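Colleague: Kindly return the folded structure for what I paste below:
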Amino acid sequence: MSRVVVALGANLGDRGSTLRAAAEAVAALPGVRPVASSHEVESVAVTLDGPDDAKPRYRNAVVIVDTDLEPQAFLDALHGIEDAHGRTRDVRWGDRTLDLDVVAVDDLRIDTATLTVPHPRAAERAFVLAPWLDADPAAVLPGAGPVADLLAALGDDTERVDEPRLLAEPTRASAPERNVTSA
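Modeller: Next up, the predicted model:
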């Protein structure tokens, strides 16, 4: 079995419901066992030109699973979940109903035409690091270091959403709670 970190994001539609449904769909994939999940955070949209406050804000989260699927088969299954939620791929880094990214698979390094892990921009994205740290306080991004250190160096510009974790996980290690602000 491999341990896989999946980043979830959405900035169109009912973002929170979409993330929760997608997390459940990931956990229900054959050969997948959920390990941990984060609370949701909100962040500014990032486009090819950089952060864009004029775009709808993103809702982001992380799900950690164990799977016996090969990395490409797992990614293909994630694409099926995206498609089921109306994902289109018209504009690179454009608005989307759902985005599911494989951030890490154990300590593997994979670089194919369709899959690169560790995710090449994960260390630059607070919207990936903050929920990952929430799901796993001991997380390490292979080749980059402890997620807590990466997030501290980058700065956390995300806002915690006052919603329960995406999935109930009896095996999840307890993590210190972040400050919750009401919207």
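Colleague: CA only for contacts and neighbour counts going forward, please
Modeller: OK.
Colleague: wait, Ser38 sits on Asp134?
Modeller: Yes. With contact defined as CA atoms under 8 Å, Ser38 counts as touching Asp134 (5.4 Å).
Colleague: how many other residues sit next to the closest residue in space to Val140 that isn't next to it in sequence?
Modeller: Spatially, and ignoring its direct neighbours in sequence, Val140 is nearest to Pro146 (4.1 Å; CA to CA, 6 or more residues apart in numbering). Look at Pro146: counted by other CA atoms under 10 Å, it has 17 neighbours.
Colleague: what sits against Pro146?
Modeller: By CA atoms under 8 Å, 6 or more residues apart in numbering, the contact list for Pro146 reads 138-140.
Colleague: same deal with Asn60?
Modeller: Contacts here follow CA under 8 Å, 6+ apart; on that basis Asn60 touches 7-10, 19, 40-43, 127-128, 131.
Colleague: can these go into JSON lines with extra columns for distance to Ala28, neighbour count and secondary structure?
Modeller: As requested, those are exported to JSON lines (distance: CA to CA, whole Å; neighbours: other CA atoms under 10 Å; DSSP: H, G, I helix; E, B strand; the rest coil):
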{"residue": "Ala7", "distance to Ala28": "16", "neighbour count": "26", "secondary structure": "strand"}
{"residue": "Leu8", "distance to Ala28": "16", "neighbour count": "26", "secondary structure": "strand"}
{"residue": "Gly9", "distance to Ala28": "19", "neighbour count": "28", "secondary structure": "strand"}
{"residue": "Ala10", "distance to Ala28": "20", "neighbour count": "26", "secondary structure": "strand"}
{"residue": "Leu19", "distance to Ala28": "14", "neighbour count": "25", "secondary structure": "helix"}
{"residue": "Glu40", "distance to Ala28": "20", "neighbour count": "29", "secondary structure": "coil"}
{"residue": "Val41", "distance to Ala28": "23", "neighbour count": "24", "secondary structure": "strand"}
{"residue": "Glu42", "distance to Ala28": "25", "neighbour count": "20", "secondary structure": "strand"}
{"residue": "Ser43", "distance to Ala28": "27", "neighbour count": "22", "secondary structure": "strand"}
{"residue": "Phe127", "distance to Ala28": "24", "neighbour count": "28", "secondary structure": "helix"}
{"residue": "Val128", "distance to Ala28": "22", "neighbour count": "26", "secondary structure": "helix"}
{"residue": "Pro131", "distance to Ala28": "21", "neighbour count": "24", "secondary structure": "helix"}
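Colleague: this one next, for a side-by-side:
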Amino acid sequence: MNTAFLSVGTNMGDREAYLKLAIASLREMEGIQLVETSSIYETAPVGVTDQADFLNIVVRLATTLAPLELLAVCQRIEQELGRERTIRWGPRTADLDILLYNDDAIESETLSVPHPRMRERAFVLIPLTELAPECTDPVTGRQFRDEPAMQEGGVALWGSLEVGRL
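Modeller: The predicted model follows:
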């Protein structure tokens, strides 16, 4: 069984409902066991700033899926939840990114793990380190909690998901 961490974010419509739908979709997938979810954090948008704030969580999965299979599942869930890729870093109903897959470093045309920008994003690092405080970057060997982005602020605890027992 493999361990993967995913970032899930949304800033359109009923944001909490979209997080719950993404979690429910992950739970329904063969080869995926949802282990735990972080608290929900609210953050200002990055890149295109003229849009609504995001709600973000990180989830830990146990999976038998290979990394590219997991990526396909994430993209299918995004599509099922109505994501349209019209503006890079624009508004979205659901954004599911693979942050980590075991301690693997993966570089392909379609997938980079660890996620290439996660070290720069407090809205990813804070919920990740909530779930795995000792987690280290498989490329640098540094603990994610020591990344400078952890000190940037702009990430507010919003609440927790009431999605039933994991």
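Colleague: Just tell me the aligned range of stretch 99-110 of the first structure in the second structure.
Modeller: Stretch 99-110 of the first structure lines up with residues 95-106 of the second structure when matched by TM-score structural alignment.
Colleague: Quick check: the alignment partner in the second structure of Pro146 of the first structure vs Thr129 of the second structure, distance?
Modeller: In the second structure, Pro146 of the first structure lines up with Gln143, judged by TM-score structural alignment. For Gln143 of the second structure, the distance to Thr129 of the second structure (CA to CA, to the nearest Å) stands at 9 Å.
Colleague: ok so, going back, are any of the contacts of Pro146 of the first structure buried, and if so which?
Modeller: Among those, those buried by neighbour count (16 or more other CA atoms under 10 Å) are 139-140.
Colleague: Take the contacts of Pro146 of the first structure and keep only those in strands.
Modeller: Val140 (DSSP state E).
Colleague: nearest to Arg109 of the first structure, of the contacts of Pro146 of the first structure?
Modeller: Using CA to CA, Val140 is the member of these that sits closest to Arg109 of the first structure, with 13.8 Å.
Colleague: ok, Val65 of the first structure - how many residues close by?
Modeller: So Val65 of the first structure, with other CA under 10 Å, has 21 neighbours.
Colleague: How about the secondary structure of Ala62 of the second structure?
Modeller: With DSSP: H, G, I helix; E, B strand; the rest coil as the basis, Ala62 of the second structure sits in strand.
Colleague: show me what contacts it?
Modeller: Contact analysis of Ala62 of the second structure by CA under 8 Å, 6+ apart lists 1-4, 32-35.
Colleague: quick one: the counterpart of it in the first structure from Asp90 of the first structure, how far?
Modeller: In the first structure, the residue paired with Ala62 of the second structure according to TM-score structural alignment is Asp66. As judged by CA to CA, Asp66 of the first structure and Asp90 of the first structure stand 31 Å apart.
Colleague: residue boundaries of the strands in the second structure?
Modeller: 2-10, 32-37, 40-43, 54-63, 95-101, 106-107, 112-113, 155-159.
Colleague: State the distance from Glu107 of the second structure to Val139 of the second structure.
Modeller: 12 Å.
Colleague: Over to Pro116 of the second structure?
Modeller: Taking CA to CA, one finds Pro116 of the second structure at 11 Å from Val139 of the second structure.
Colleague: How about the contacts made by the residue lying farthest from the centre of the second structure?
Modeller: Distance from the centre of the second structure peaks at Asp50, with 21.7 Å (CA atoms, centre = their mean). Residues near Asp50 of the second structure by CA under 8 Å, 6+ apart: none.
Colleague: number of nearby residues for the nearest residue to Gly90 of the second structure once chain neighbours are set aside?
Modeller: In space, and not counting its chain neighbours, Gly90 of the second structure is closest to Val48: 6.0 Å by CA to CA, 6+ apart. When counting by other CA under 10 Å, one arrives at 12 neighbours for Val48 of the second structure.
Colleague: what do you get for the one 3 residues further on?
Modeller: As a burial measure, Gln51 of the second structure scores 15 neighbours (other CA under 10 Å).
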